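[1] The amino acid sequence is not available; the structure is as follows:
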């Protein structure tokens, strides 16, 4: 009997035992979100950083409230508030160097402002006045992205191109938990890991994709665990702890800048306000849930740390609050001015060379505007004749 005929044999030599290409253990996130404020590790936090975080958090909270009020007054078409998420917003902006790029989602206007963009310009898109409202190149801030997760591949492309050119640039892309259910999220993380692009992905897990809770989107242990499947490290952080978010993001930025590749950071936070002014959050969550998160307020956490270390007194806190009020008053006054808009700007800066479809649409709109102007002129002449 030959070997091929012997019972229980396969007749061929088995391949070597399969081994993973990389050890997945170092890529796994911690079991609990990383925290700094209120822990023994907070003693080593830089006092200047804490004061800077506090100032931006207070301004951010006031900015959110003022923008929400402007929406109710009809000065904004829509405003997705980031109240309760200010720690993520501020830390994302402060973790970057001036030469780096921020890729925000539609909810990240506060991060855009903390990056240095004029508060009015940051709201221009949400007012419906312009494509973006600010010059992306001036502050290295990409346009606010309303389509979910489309900014993520853009961030990867810019980061990869920068590395090919030899530019010392890192891209930080922000997305909500709902955006992780989009194909763009998968494509961005996959290419970022394959190319080892210098990009950091910050997922603000605020509990709901509009009205859909996280457990209806994914069965993963955490969103940070998704990083392992792409071959990058995942980090889990308390998204209301501004110092912890800043530390984790700063580490990820340094890793990306040194050639270590991308990192996925999940910041566990909560959306205190409704999804937008058009949403009724009471239909899918309870007041008790909101109240629990209010007791873990990101502004209060930093203030408690500062006061506990003798780095903040009532006079200093009032000065910070007064500065925030001045910002809100300026924003209110400037947003109350009606801008002079040219409808033809709809077709400006869409493509470097307008497509035939854009040219056709522009000609159609121009004809409609000319006809409307002629009609208004005729009515004016008739009124004058009477």
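    Done, it's in. Keep in mind it's a predicted model, so treat the numbers as computed, not measured. Numbering: from 1, shown residues only.
[2] rest of the way, CA atoms for contacts and neighbours
    Fine.
[3] Enumerate the positions of the helix or strand encompassing residue 252 that are buried.
    Assigning secondary structure by DSSP states H and E places residue 252 in helix 242-257. Neighbour counts over helix 242-257 (16 or more other C-alpha atoms under 10 Å) mark 242-250, 252-257 as buried.
[4] then this one, side by side with the first:
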């Protein structure tokens, strides 16, 4: 089976690249796409299952039960994300980057991966972390300010979140090359936002990945905003169009369609696993909330746009599809909501139960082998703290 993002297929829908639609149509920069656009889509905004001979084979194993499981993931992810926002508003977290509206992009892509694949993310991919098996408390440790990293990367196959925008793309590329040199068929995935694609790190990573035929997937969540700047400010064409310039096939998918995201990511991962190199996936979605809880999107978002995107809600469209098939009973729906509430409760309880760490623990895991330089710094910091203890006496 050939992937839809293999070189001989990647640009087939737009053989005349001069006529390819731009990222910025008439109207607001962040206006939602229509069902007639060029995005890969398997479920319409109204919940209708669409036929796609290229991508249907990649999800032929997804029966109603599997689709309900994907829906459950999204419900849980949305619920704990809302809980984390509430915790920040109540002063229990220093900051939180909401993912509201991006559940399908994160769940669909994460569920396409094997356990031995490795994820390199930015700070917003808490839905991916959930799918990889992150503990509820681990999701909030960093944002509570009690740890430098939230989880053990090797335990869940996911690096700790990268705050330096786009840097994780270089890490993912290096890891992928290491997998190839080791003779493993594992794949790495770099999650980036639309704004990150304007960072040099991302472009350098794509150059190196293409040159080395690295088994890496660059998964871009185009949520229309780089903090307060619309994607149309820096990209006059679809972001996926940038990839072919590096010799990397690009594909655009409806990021609010969990089934389509699963299909496209599976194809990209399969291509990488077969030794055919990297793929750039642009998942077109929308950030329904602020960039972080320190942001006020009402200052720059058109007042009518969120409602337009809400009509394309990723949870609602799957729910409609399942209900039309009679696959989502009232009891099952209740179980899903109960699981979501339970997980959100665990996030809250875990957050409130985090203790303030000993100040000198900052030096515990800087290096594997003790270093005289680090030890000297630790002693100097201990002496500094001791000064305050003497003052208090």
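    Yes, it's here. Small disclaimer: the values here were computed from a predicted structure and weren't measured.
[5] that older thread, wait, which of the buried residues of helix 242-257 of the first structure is closest to residue 177 of the first structure?
    Nearest to residue 177 of the first structure among the buried residues of helix 242-257 of the first structure, counting by C-alpha to C-alpha, is residue 245 at 16.4 Å.
[6] Alignment lookup: that closest one to the second structure.
    Alignment note: residue 245 of the first structure maps to residue 261 in the second structure; criterion TM-score structural alignment.
[7] Against residue 172 of the second structure, how distant is its match?
    Computed as C-alpha to C-alpha, to the nearest Å, the residue 261 of the second structure to residue 172 of the second structure distance reads 20 Å.
[8] cool, and residue 234 of the second structure?
    Separation of residue 234 of the second structure from residue 172 of the second structure (C-alpha to C-alpha) stands at 24 Å.
[9] neighbour count winner among these two?
    When residue 234 of the second structure is set against residue 172 and neighbours are counted by other C-alpha atoms under 10 Å, the residue ahead is residue 172, at 28 against 15.
[10] so which helix or strand takes in that one?
    Residue 172 of the second structure is located in helix 167-181, with elements delineated by DSSP H and E.
[11] Share the number of residues neighbouring residue 110 of the second structure, please.
    23.
[12] Number of residues surrounding the closest residue to it other than its chain neighbours?
    For residue 110 of the second structure, ignoring the flanking residues on the chain, the nearest one in space by C-alpha to C-alpha, 6 or more residues apart in numbering is residue 128 at 5.5 Å. By the measure other C-alpha under 10 Å, the count of residues near residue 128 of the second structure is 24.
[13] which one in the first structure is aligned with residue 128 of the second structure?
    With TM-score structural alignment defining the correspondence, residue 128 of the second structure maps onto residue 111 in the first structure.
[14] likewise residue 229 of the second structure?
    Under the alignment (TM-score structural alignment), residue 229 of the second structure pairs with residue 212 in the first structure.
[15] cool, residue 140 of the second structure as well?
    In the first structure, the position corresponding to residue 140 of the second structure is occupied by residue 123, as judged by TM-score structural alignment.
[16] Next one: the residue nearest to residue 119 of the first structure when sequence neighbours are not counted from residue 104 of the first structure, what distance?
    In space, and not counting its chain neighbours, residue 119 of the first structure is closest to residue 113: 5.7 Å by C-alpha to C-alpha, 6+ apart. Using C-alpha to C-alpha, we find residue 113 of the first structure at a distance of 11 Å from residue 104 of the first structure.
[17] quick one: the strands in the stretch 151-300 of the first structure?
    171-176, 199-205, 208-209, 212-213, 234-238, 263-268 (DSSP state E, counting those that start in this stretch).
[18] Kindly reformat these as a markdown table containing mean neighbour count and distance to residue 48 of the first structure.
    Rendered in a markdown table, the data for those read as follows (neighbours: other C-alpha atoms under 10 Å; distance: least, C-alpha to C-alpha, whole Å):
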| stretch | mean neighbour count | distance to residue 48 of the first structure |
| --- | --- | --- |
| strand 171-176 | 27 | 23 |
| strand 199-205 | 27 | 24 |
| strand 208-209 | 20 | 34 |
| strand 212-213 | 14 | 37 |
| strand 234-238 | 25 | 21 |
| strand 263-268 | 28 | 23 |
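[19] got a markdown table for these, with distance to residue 60 of the first structure too?
    Putting the strands of the stretch 151-300 of the first structure into a markdown table (distance: least, C-alpha to C-alpha, whole Å) gives the following:
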| stretch | distance to residue 60 of the first structure |
| --- | --- |
| strand 171-176 | 17 |
| strand 199-205 | 16 |
| strand 208-209 | 21 |
| strand 212-213 | 26 |
| strand 234-238 | 18 |
| strand 263-268 | 18 |
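[20] in a helix, that's where residue 31 of the first structure is, yeah?
    No - Residue 31 of the first structure is assigned coil when assessed by DSSP: H, G, I helix; E, B strand; the rest coil, not a helix.
[21] Any idea how many residues pack against it?
    Burial measure for residue 31 of the first structure: 10 neighbouring residues, criterion other C-alpha under 10 Å.
[22] Residue 11 of the second structure pairs with which position in the first structure?
    Match for residue 11 of the second structure (TM-score structural alignment): residue 28.
[23] Surely that match and residue 230 touch.
    No - checked against C-alpha atoms under 8 Å, the pair residue 28 of the first structure and residue 230 is beyond contact range at 11.5 Å.
[24] secondary structure element for residue 155 of the second structure?
    Short version, using DSSP H and E: residue 155 of the second structure is in helix 153-156.
[25] what does that helix correspond to over in the first structure?
    Taking TM-score structural alignment, helix 153-156 of the second structure hits residues 136-139 over in the first structure.
[26] Please consider this matter closed, and thank you.
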